[in-house]
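[1] Sequence and predicted structure are below.
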Amino acid sequence: MNNPVQNVRSLVSEAEWEARVNLAACYRLVAHFGMSDLIYNHITCHVPGAEGEFLINPYGMLYEEITASCLVKINLAGDILLNPNPTYGINQAGYVIHSAIHGARADVDCVIHTHTRAGMAVSALECGLLPIAQTNMRFGKVAYHDYEGVAVDVDERERLVADLGSSDVMILRNHGLLTCGPSVAEAFNTMYWLENACKVQLDALACNAALIVPPQKVIEKTANQFEPHVRRPYGIMEWPAMLRLLDRRDTSYRD
């Protein structure tokens, strides 16, 4: 009987296989930290050395089931280039959102979209994300995109890209959260802390007490201190530790 893992690995470059392992790890980490949504939502990464091609999850699998070999390779036109298990297709909303960003942002390798309870709650607040804690102040450049319904219409891509601009963080109003970055490691780290920032805000608002908001000058200074030109990009140093965490629990994401 053919081994699907060996079959996929023999069909792709070593660079693509490494990207697949990192992306599968990201899916597992999102599940581990409670940010998954059954079989829904999507994380993608660019296929190294292939313009306009990216990897996405097979629609129907839990995040905790994702492996390097099961990821589906598609292009910006939505054509499926490699699907190791044709039983599963791809999520149309995932294609629309992720193809928009991969097609417009050459600096982006990975895009993550979630529907967490905290993320959806903040997305419904008129005030958006508030700079009320150091974690929140990391996100000095948050983009917002108004809700247009389930993102299955291709013509929404233009507005998604326009609203995102050059930011790596976007709150989809009445919907959820989106982060992107020049690597899987950086995009995951951004999402992890964005999720925590949303939780901090909801906890503070639930106290029904006056909030302390630092002066704008301090907020801007703090946001600048988190910028990658000031320090090592967040996510790079942490990624090996994240992989060790997964390896202690289940190494099957590498298959």
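    Arrived safely.
[2] CA only for contacts and neighbour counts going forward, please
    Will do.
[3] Need the residues that contact the helix or strand containing residue 177.
    Using DSSP states H and E, residue 177 maps to strand 176-181. Counting by CA atoms under 8 Å, 6 or more residues apart in numbering, strand 176-181 makes contact with 107-116, 119-120, 123, 168-172, 186-188, 190-191, all of which sit outside it.
[4] how far out from the middle of the chain is that strand?
    Going by CA atoms, centre = their mean, to the nearest Å, the spacing between the C-alpha centre of strand 176-181 and its chain's C-alpha centre is 5 Å.
[5] Not counting sequence-adjacent ones, nearest residue to residue 180?
    Excluding its sequence neighbours, the residue lying closest to residue 180 (CA to CA, 6 or more residues apart in numbering) is residue 111, at 4.3 Å.
[6] count of neighbours near that neighbour?
    28 (other CA atoms under 10 Å).
[7] how far does the helix or strand hosting it sit from the chain's center?
    In this assignment (DSSP H and E), residue 111 forms part of strand 110-114. On the basis of CA atoms, centre = their mean, strand 110-114 is displaced by 2 Å from the centre of the chain it belongs to.
[8] what about versus this one:
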Amino acid sequence: MALSNVQINNGFNESEWELRLDLAACYRLMALFGWDDLIYTHITCRLPEASSHFLINPYGMMFDEITASSLIKIDLAGNKVEHSEWPVNPAGFVIHSAIHEVREDIRCVLHAHTVATIAVSTLECGLLPLSQHATLLFQGIGYHDYEGISVDKDERQSLQKDMGKNNVMFLRNHGVLVAGATISEAFHNFYVLQKACEIQVQAMGCNAPMVSVKPEVIAVVMDQYRQANLGKGAQLEWPGLLRRLDRIDPSWRE
């Protein structure tokens, strides 16, 4: 017998439940690929019905434990909109509320502390156009100087300024922020960035001359990319990633 809509959506409206599913999947995928950092990073998603509300992870829950219904809804002031027994990471609130407050063009913001992205964040040169992966992001990257652990709300202004209209920002000596118009796009952007950083770190470690992609190629590569992925972008791979999660453990859908 088919489940009722209430049972499927756990009491949430359909649009919010779909976002909760995708966000929970994104957390599980970060854990699956080994890109989590215990409980200390975060991914958020702005809700369509109330642009001042966004979903964030329960602080203390491991990424491979997160489910659609366990995500916490908060507002831009850091208040919980609905009851949850779990706290919210103060630094997560500061970082993500800063971007959600001024970027209505993006729905999802992903913050990570992977070794490769932190390594590149410490380099004065930042990300270099050494690979095809890097060229896909190269024209939209910002940099934000380290100001300590992000618990001071005043840092939101400098985060907003340094992010600008970019969808990728290196947090110097700290990690990265990656954004997308959808959750799948934010995950895809991070996947590409992580690959680009891993490639750069390994290439620089060879202690040999490196060849950068030519500027005229960087200028056209995004148009070529849209042709190559049939104009579907991240949505081309997202269903397959969800099927992978379901084969491993479908509890993220709860």
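    Received, thanks. Source: prediction; values computed, not measured.
[9] how about the residue nearest to residue 180 of structure 1, what's its partner in structure 2?
    Matched by TM-score structural alignment, residue 111 of structure 1 corresponds to residue 109 in structure 2.
[10] Now restrict the contacts of strand 176-181 of structure 1 to buried residues only.
    Buried members of the contacts of strand 176-181 of structure 1, scored by 16 or more other CA atoms under 10 Å, are 108-116, 119-120, 123, 168-172, 186-188, 190-191.
[11] From residue 6 of structure 2, how far off is residue 26 of structure 2?
    Here residue 26 of structure 2 is placed at a distance of 23 Å from residue 6 of structure 2 (CA to CA, to the nearest Å).
[12] and those two? which has more neighbours close in?
    residue 26 (26 against 11).
[13] measure the more buried one to residue 186 of structure 2 for me?
    9 Å.
[14] Please enumerate the strands of the stretch 151-255 of structure 1.
    Residue ranges of the strands in the stretch 151-255 of structure 1, as given by DSSP state E, counting those that start in this stretch, are 169-172, 176-181.
[15] Of all those strands, which one comes closest to residue 4 of structure 1?
    In terms of CA to CA, the element of the strands of the stretch 151-255 of structure 1 nearest to residue 4 of structure 1 is strand 176-181, at 29.8 Å.
[16] okay, now residue 184 of structure 1: neighbour count?
    By other CA under 10 Å, the burial measure for residue 184 of structure 1, its neighbour count, is 28.
[17] so who does it touch?
    Residue 184 of structure 1 neighbours (CA under 8 Å, 6+ apart): 22-23, 26, 45, 109-111.
[18] And for residue 46 of structure 2?
    Residue 46 of structure 2 sits next to 52-55, 100, 107-108 when contact means CA under 8 Å, 6+ apart.
[19] And the closest residue to residue 163 of structure 2 other than its chain neighbours, how far from residue 194 of structure 2?
    Leaving aside its chain neighbours, residue 163 of structure 2 sits nearest to residue 142 (5.5 Å; criterion: CA to CA, 6+ apart). In this view, residue 142 of structure 2 and residue 194 of structure 2 are 16 Å apart by CA to CA.
[20] Which residues are in contact with the match of residue 111 of structure 1?
    Residue 109 of structure 2 neighbours (CA under 8 Å, 6+ apart): 43-45, 96, 99-100, 177-180, 186.
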